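1. this one's sequence-less:
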């Protein structure tokens, strides 16, 4: 049963719940966790974001502005025990590692954060009422166990991928096929999902080095009170329910958490502070010169390192497509050539970013018509929130599972056709997966696909309704408010019910019996989406207080597509997207 008002102590009613958030130290995990902490603070919690010093420097700006606006939020920085782990070079974030040889020492250093985090929980006053920890930090589930603090796992992916992973581990259908490319059915899911061994996360394969770590993550589940997920009901409602039933623990889908970012400095600096802001101005001013929906944005996250041959094929394909493009090569990709004649020939049509790109701001710009992505879950939810169709190019981990959702079930993307991924850290020897002709054809197709654009626009409106008062993500906070520990520090009942997400009947109706078959690189399902088109409310409740929204951004107003200059950021801008028009 859901907790009643009488079950919450007088202290709980008088003071906000104090919640600690700790992500794995890399941008793909730290960014959504930072958004989540600010989201909780905007709903009345007292939030402490625990980061390594490098990530604290990167993410400090938005948190400081939220605190200055009156939210109860702060960063507590921990020094990564690099020397004790044999890690040299001062690396405190996984994306800074120059090679995979340092991944082992880095993982050891991250594990050595466990006693530091436990000491933090023991010594802070007032004491923590709950911990939201990154699912890939299993030690955070049991740090300082004598405190009996409820722990919630924040997953780096959605419930669809979690459900696929669970089914693969329970039933091992991948062991019954004769080759890497033979398709098999993943059993026990609401849809007929077919994969191949070449598309599986490394940890699901027999003898994988990462299997032991995956087992640690699974063992940590028993100590959790539930799952907090960066997702929303209209994107994967049946899989939210499926995973909750499969694990016996509640799932709180509160996303897309990127919508907590307004249209000013928070979005411009997201991920790299002032470095990101300077690059944001350059990229967004370039986008201002392009027609609506004419640009393909290409980014593979902070960890992907393509081999030089694949980088060249991608660059030539973008040049051959005839489309405008923003291509984020990154500053750590040693396989990216400093000069590419094909890109030079596309002068005026292409912009290569060799540092950090302001991804949320770019995706909100109305000039962007498609997004070539590795299908990291953060990128998937950011594209959904912006209403941008995606061209999926998974690389490793659970990214092929996310592709199956995006292309086969949600119908907001097309696949680039990668038949296999790369082993993280071993991409340099992985060869060419997708040729230039395919890149050019898929980019042109995605930009021209009106059906894809319409579906992406529908998902955007559903994402924004989800975070408004009465929406599924907004209401997901209701049971969390009653899940603080009691004054006696006794554990809470982990089986308390979720908010009923579908009481309003506004959910998307997936195609019944859908066969998600991604062996053919041209497969895409074009089934319709159900659900009403009720008018949205007055803006997402996760928006920071109006006093924060009314602050004028430090960056000058810009025009887009002949529009008048932007006014200061506000909840209204957040609801509709910074640059993108409301209709697809």
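-> Received the coordinates, thanks. Keep in mind that what you see is a predicted model, and the values were worked out from it rather than measured.
2. all contacts plus neighbour counts: C-alpha atoms, from now on.
-> Will do.
3. quick one: end-to-end distance for stretch 80-90.
-> By C-alpha to C-alpha, to the nearest Å, the extent of stretch 80-90 from end to end equals 9 Å.
4. quick one: buried residues of it?
-> Across stretch 80-90, burial judged by 16 or more other C-alpha atoms under 10 Å covers 80-82, 85, 87.
5. quick one: the strands in the stretch 201-350 of the chain, in order.
-> Taking DSSP state E, counting those that start in this stretch, the strands of the stretch 201-350 of the chain run over residues 226-229, 251-253, 295-299, 324-328, 350-353.
6. and those strands, which is most packed in?
-> Stretch with highest mean neighbour count among the strands of the stretch 201-350 of the chain: strand 251-253 (a mean of 28; mean count of other C-alpha atoms under 10 Å).
7. follow-up on the earlier one: so can I have CSV of the strands of the stretch 201-350 of the chain showing distance to residue 465?
-> Shown next, in CSV, are the strands of the stretch 201-350 of the chain (distance: least, C-alpha to C-alpha, whole Å):
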stretch, distance to residue 465
strand 226-229, 17
strand 251-253, 14
strand 295-299, 25
strand 324-328, 29
strand 350-353, 33
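8. residue 360 is nearest to which of these?
-> Nearest to residue 360 among these is strand 295-299; the distance by C-alpha to C-alpha comes to 11.3 Å.
9. structure B:
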């Protein structure tokens, strides 16, 4: 009789950015709940994001392995003590940071040598992970942090370059061969894609493109892709991704739903400047569907003038609200804060977003359309005012407003990491459209339906539960076959 197969061991290696680390932790929890041994690899200053949240979960054991971030002599231009993508405000520094992450390869190899895991799940923007996994003869799974829809849009953009059919930045063009009619403007595309892809671009954009192309090549050679989505949300795009683009993929989301207790929801991410009970007490004092929640994620910056426009728009909408403000741009906000006391709650810094969105008082979510936030909004059944800023957020907006029809746009037209240029009247009108009248009821009913489908997907027997189970089964078979081949 052969030796009994060992318990499956998966190592997770997320990009050092809140929007990548938080869902990776949730994915690790899901694997651990399926009795898989799980280890997360990160750097010293990012470790608390994991250890703090793990201290509140008594049911799952997840190990955290800490590897040193390259020092400032090794990492060109990265100041000492900076280890997270969220700390950069320029594209140039972001590119330097991604280049610095390639220096983590040796440390990652040492971890794999020590643990001898059966699989490596690594972020799309850490493409060297495919080579590392091949060296240890184990499968590498890619984690994107986004959905099928935006992957399909990106594929169509690169392959067919439809933006070349328009002459101006604000003229719409159709994205070809997608299951739905989706239109975009050139101004809503990333800088690196706005011009002709084969033309000389400025250095930062061409470096971005280089990183992106390398990531896509590494993904094509990988074992497959884990997607934080669920089949019922975007079935045509999951099929397109698998059959047209030709990727193996497993939908295992919404991964945020693994946090069932309020405490677990509150502990996700960084420390909040608001107490869990203070936040819940404020929400408990409000009627169902009566509060607007506004937040732009961890990377976007909001200009001072836009802060003032948002304040005027919120006040003119006459709705109760929770507004998350990051950074120092709180000029003139103190007076506004006093004026709206009781009606508006301003949270400075990090907010317990899932805890807030999941509360029955929330009626609308004004969002930058980052995928984590968008999916959290959908899985809590909250209709959205879409206000995309950069990355693939303009694509996510189209999914919400045109495909799922669970939101309305505020009118953002410019791909730019700085949130600016939207007038208070447009903010007021978009909010009122989702909070008052017939259209609001219709959008809310579609959003609530999405919430039901999301919850069913992650329950035992649901589509995401089954996808995760079959992936774990496949990895176990792969591991056993490889073990027997070595024996």
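-> Happy to help now that I have it. Treat the numbers as computed from the prediction; the structure is a model and nothing was measured.
10. one step back: closest one of the buried residues of stretch 80-90 of the first structure to residue 274 of the first structure?
-> Nearest to residue 274 of the first structure among the buried residues of stretch 80-90 of the first structure is residue 80, at 23.1 Å by C-alpha to C-alpha.
11. need the counterpart of the closest one in the second structure.
-> By TM-score structural alignment, residue 80 of the first structure lines up with residue 69 in the second structure.
12. residues contacting its match?
-> Residue 69 of the second structure makes contacts with 43-44, 83, 101, 104, as judged by C-alpha atoms under 8 Å, 6 or more residues apart in numbering.
13. closest one of the residues you listed to residue 428 of the second structure?
-> residue 83 (38.2 Å).
14. map the closest one across to the first structure for me.
-> Residue correspondence to the first structure (TM-score structural alignment): residue 83 of the second structure is matched to residue 92.
15. related to what we said a few turns ago, quick one: the match of residue 80 of the first structure and residue 128 of the second structure, what's the gap?
-> Counting by C-alpha to C-alpha, the separation of residue 69 of the second structure from residue 128 of the second structure is 16 Å.
16. for residue 80 of the second structure, same thing?
-> Distance from residue 80 of the second structure to residue 128 of the second structure, by C-alpha to C-alpha: 23 Å.
17. on that earlier part again, who touches the match of residue 83 of the second structure in this structure?
-> Counting by C-alpha under 8 Å, 6+ apart, residue 92 of the first structure touches 25, 52-55, 80, 82.
18. looks to me like it is in a strand.
-> No. Using DSSP: H, G, I helix; E, B strand; the rest coil, the secondary structure at residue 92 of the first structure is coil, not a strand.
19. gap between it and residue 356 of the first structure?
-> Separation of residue 92 of the first structure from residue 356 of the first structure (C-alpha to C-alpha): 17 Å.
20. related to what we said a few turns ago, between the contacts of residue 92 of the first structure, which is nearest residue 306 of the first structure?
-> Ranked by distance to residue 306 of the first structure (C-alpha to C-alpha), these are led by residue 25 at 21.8 Å.
21. that closest one and residue 94 touch, don't they?
-> Yes. Counting by C-alpha atoms under 8 Å, residue 94 is a contact partner of residue 25 of the first structure at 6.3 Å.
22. residue 191 of the second structure maps to what in the first structure?
-> Per TM-score structural alignment, residue 191 of the second structure is aligned with residue 202.
23. does its match really touch residue 214, like I thought?
-> No. Using C-alpha under 8 Å, residue 202 of the first structure is not in contact with residue 214; the gap is 10.2 Å.
24. which of the two has more residues huddled nearby?
-> Taking other C-alpha atoms under 10 Å, residue 202 of the first structure and residue 214 do not tie; residue 202 has more neighbours (21 against 15).
25. which residues in the stretch 251-400 of the first structure form helices?
-> 265-268, 274-288, 308-321, 341-345, 359-364, 377-386, 399-403 (DSSP state H, counting those that start in this stretch).
26. could you do the stretch 401-550 of the first structure as well?
-> Going by DSSP H, counting those that start in this stretch, the stretch 401-550 of the first structure shows helices at 436-448, 450-467, 472-475, 477-481, 546-549.
27. can you say which of the ones you listed is packed in most?
-> Ranked by mean neighbour count, the helices of the stretch 401-550 of the first structure are led by helix 472-475 with a mean of 26 (mean count of other C-alpha under 10 Å).
28. over which residues of the second structure does that helix lie when aligned?
-> So helix 472-475 of the first structure sits over residues 463-466 in the second structure, by TM-score structural alignment.
29. ok so, going back, dump the helices of the stretch 401-550 of the first structure to a markdown table, plus distance to residue 395 of the first structure.
-> Shown next, in a markdown table, are these (distance: least, C-alpha to C-alpha, whole Å):
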| stretch | distance to residue 395 of the first structure |
| --- | --- |
| helix 436-448 | 15 |
| helix 450-467 | 23 |
| helix 472-475 | 29 |
| helix 477-481 | 33 |
| helix 546-549 | 38 |
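30. one step back: which one of the contacts of residue 69 of the second structure sits closest to residue 458 of the second structure?
-> Set against residue 458 of the second structure, the nearest of those by C-alpha to C-alpha is residue 43 (30.4 Å).
31. double-check that closest one against residue 66; I have them as touching.
-> Yes. With contact taken as C-alpha under 8 Å, residue 43 of the second structure and residue 66 are classed as touching, separated by 5.1 Å.
32. the match of helix 472-475 of the first structure vs the first structure - mean distance after superposition?
-> Following the fit onto the first structure, the mean deviation recorded for stretch 463-466 of the second structure is 0.6 Å by mean C-alpha distance after the TM-score superposition for the first structure.
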